[in-house]
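>>> Mind folding the following:
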Amino acid sequence: MQPENSKSSTDQSEEEMARNLGTESRRAMTFVPVGLNMQKFQLSPISCTCRRIYVQICVLLVIVLLLVLIRTISNVRVMFEEYHMASDTDGELVVLPKQFAQSRSAFCLDGTPPGYYIRYGQFPGNTNWIIYLSPGAWCSTPVDCYNRSFTALGSSAIAPIFFPFTGILSANEEENPDFYRWNMVKILYCDGGSFLGNRPEPLIHQGKPLYLRGTHVLTAVIDYLQMNTNFGAAEKVILAGSSSGGLAALINVDHLRKKLTSVKSIHALLDGMLFVDSQNIYGKHKMKDTLKDVFHLHQIADAPAIQECTSSLASSITYRCMDPLYFYNYLFTPVFLISSLHDSWYINNALAITCPFKKCPPQEVVVINEYKLAMLRALQPVKQSVHDGLFITSCPAHTLLLTKWFYQRDVSVNNSSLQQALSRWYHHQHPVKYIEDRHFSQILNCKTVTY
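I've put the predicted structure just below:
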């Protein structure tokens, strides 16, 4: 048996070893940050700050994107509203499919397909149509046609998408009470020959082929309208035109009547197209010579619309059929003629008089008065017609159908605006032969001069 002090010593040694072991274990489990560990610990707040910045940047980007999206949507809405408003009041360009145009040999001067502007009508006028032929003079030489082919008067490729429909084409009931609900079509004038050109082969100038196919252009557009709109079921049709387009309407309207056999009524409105033959200040007959050159360059003699006239004349004088008041003798369709006895375009271009009316010298006033008398003489057959109407103002103007003077009374004859006179004629209320013959000195206060 061991002595008690020996046992006690052993127990103490075991306890001491246990304490030492516990102390070492605690030391091993204790984390003491030193050196590098302290630096890692200090980076923690910095990392947190960077994440916060990243979040803020992301939120800001989202806000910016939302703002851009909202702005874009707003712009799209505005563009749609503008397009919708334009489509309701203006004409929208339709270019004929290339294959369709080629099958009918119908080309603008530069070879592009022809086209038209259209605004559809509303009930009860949606079975009625106004087909309008635009002004734009002519190209009477190869150089003229070549230069013209680079403009909207010779190419559908650069024609504007919309065209403002005003005057007789207006959708405003107050301005155009008789026709504002009708279907409206303005055919793009891109042939330079009053829709009468019939030249079979292109004219080559400076290596560029020029297509003088106006009669094919008009036919193709009418065919396309019949096939792709309700124009084929039209009940009433008015063929209207201004200046060179008025001459086109005059010569083409009977031919159109033969094509539209199911239409109940066809009329023609002829605006600013009384191109009478009158001598200018240099003793030249500029108007007759221009129309003669157009007739021959575009080979119009055999065009279907004019052939009844040309076939009755010797070949040396067939160009006379381009004289509107000569061709009038062959006309069957009722027409309403609109013109000025002091046509501002004619005075400038055909008479070569460019002075302001208030300052024209006496010798030029004499030439203007001779022109006025020639027009009054030429109008006698129209005055005697039972079916045809006249609105002839003395105010210096050229065309009126698409201007504000169509409905405003600043240009009035017999106390009637053009719109009122046209309405009376169209609805057969009474004969309309309105002619205002004033002396040159009395027209100087007119409010309008249009070209």
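>>> only C-alpha atoms for contact and neighbour calcs from this point on.
Will do.
>>> Residue 154 belongs to a helix, doesn't it?
No - counting by DSSP: H, G, I helix; E, B strand; the rest coil, residue 154 is not found in a helix; it is coil.
>>> this one as well, want them side by side:
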Amino acid sequence: MDREWGGGWCNHISDCRARSSSRLGSSHLMASQTTFSGILDSDCTSNPDFCNWHKVFIYYCDGFSFMSDIEHSHAMNLTFRGARIFNVMMDEMLAKGMRNAQNAILTGTSAGGLATILHCDKFRKLFSDEIRVKCISDSGFFIRGKGHHGYKNREKFFGDVIKTHKLGKSLPPKCTSKRKSSLCFFPEYLVEDIQTPLFVLESAFDRFQLTSLVLEGVTNCTNNLKSCTSTELGIMRDDEASSCRLVF
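Below you'll find the predicted structure:
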């Protein structure tokens, strides 16, 4: 079982430069070890189905969900080669025994959840047909949500990320052949072409989605639902129900 973590994306060189001096861009600043939880938890009481699986945690560091692959460095001495990191990690895990697995799951949270969607079919191809392979995207279904609050800003943001990381040729061609590339980082336009079994887990009260789609700037409420007014809770319930119908 492979797990990719979250951490958003950098949409301009200056932003990526700032990340390079943090745990989101430098292996020197990452924790030496992580705590497995949820589906990766080794406690068989709370996680009876997956507690005894082999687990691999992949730290997120490229700023674009392990999709970038630029040959040259930028002027600010930055390299965007997340796709190569993903490939090398998969090669290493296969060599260490992953190729002998009978069941394999690729999962991730937030930006890692989106990486899971983008890499799901690619992960499936690493194994023979008789191996059961599935993907789980946890809180990674970032929607464009046309007509919903801020959708043009979301599209521009991902468009800037795609431009910065030069991802025109890296995004799924089944998507880019039907629509502009700035839309091909939104799961609502990707899942229709994924062939591998994919489970999408998304809370109706996901803080990021609420802040960007429904209650922009209302941090007190989105950080703690107990501090929300009855009006804000009503807006969330109504809008999230509409979003779920739109997404799924």
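>>> TM-score for these two?
In this superposition the chains share a TM-score of 0.87, using TM-score structural alignment, normalised by the length of structure 2; 240 aligned residues with a C-alpha RMSD of 2.2 Å.
>>> now the strands for the stretch 51-200 of structure 1?
In the stretch 51-200 of structure 1, the strands defined using DSSP state E, counting those that start in this stretch lie at 91-95, 115-119, 128-133, 162-163, 183-187.
>>> what's the second one in contact with?
What it means is strand 115-119 of structure 1. Contacting residues not belonging to strand 115-119 of structure 1 are listed as 87-96, 156, 162-163, 183-188, 221 [C-alpha atoms under 8 Å, 6 or more residues apart in numbering].
>>> Would you map the helices across the stretch 301-450 of structure 1?
307-310, 324-327, 344-349, 362-378, 380-384, 418-426 (DSSP state H, counting those that start in this stretch).
>>> Tell me which of those helices lies nearest to residue 290 of structure 1.
Comparison of the helices of the stretch 301-450 of structure 1 against residue 290 of structure 1 by C-alpha to C-alpha identifies helix 344-349 as nearest, at 10.6 Å.
>>> mean shift of that closest one relative to structure 2?
Its match in structure 2 and helix 344-349 of structure 1 itself, once the structures are fitted together, sit a mean 2.3 Å apart by mean C-alpha distance after the TM-score superposition for structure 1.
>>> That helix: which residues count as buried?
Neighbour counts over helix 344-349 of structure 1 (16 or more other C-alpha atoms under 10 Å) mark 344, 345, 346, 347 as buried.
>>> again, but for stretch 162-173 of structure 2
162, 164, 165, 166, 167, 168, 171, 172.
>>> Between the two ends of that stretch, how far is it?
End-to-end distance for stretch 162-173 of structure 2, by C-alpha to C-alpha, to the nearest Å: 14 Å.
>>> One more: stretch 180-194 of structure 1?
OK, stretch 180-194 of structure 1 end separation, C-alpha to C-alpha: 26 Å.
>>> what about residue 79 of structure 2, is that helix, strand or coil?
Applying three-state DSSP: residue 79 of structure 2 is coil.
>>> picking that back up, which of the strands of the stretch 51-200 of structure 1 sits closest to residue 375 of structure 1?
strand 128-133 (23.0 Å).
>>> returning to that earlier point: tell me which two in the buried residues of stretch 162-173 of structure 2 are the farthest apart.
Among those, 164 and 172 lie farthest apart (C-alpha to C-alpha), at 17.4 Å.
>>> how much does stretch 286-293 of structure 1 stray from structure 2?
Per aligned residue, stretch 286-293 of structure 1 averages 2.4 Å (mean C-alpha distance after the TM-score superposition for structure 1).
>>> In structure 2, which residue range corresponds to that stretch?
Per the alignment by TM-score structural alignment, stretch 286-293 of structure 1 matches residues 153-160 in structure 2.
>>> Please list the residues outside that stretch that contact it.
11, 12, 144, 181, 182, 183, 185.
>>> which one of the buried residues of helix 344-349 of structure 1 is nearest residue 11 of structure 1?
Proximity of those to residue 11 of structure 1 (C-alpha to C-alpha) peaks at residue 345, which lies at 135.4 Å.
>>> Trace the closest one over to structure 2, please.
Here residue 345 of structure 1 is matched to residue 208 in structure 2, going by TM-score structural alignment.
>>> Look up how far residue 82 of structure 2 lies from its match.
23 Å.
>>> again with residue 192 of structure 2
24 Å.
>>> between the two, which one's more packed in?
Taking other C-alpha atoms under 10 Å, residue 192 of structure 2 and residue 82 do not tie; residue 82 has more neighbours (21 against 10).
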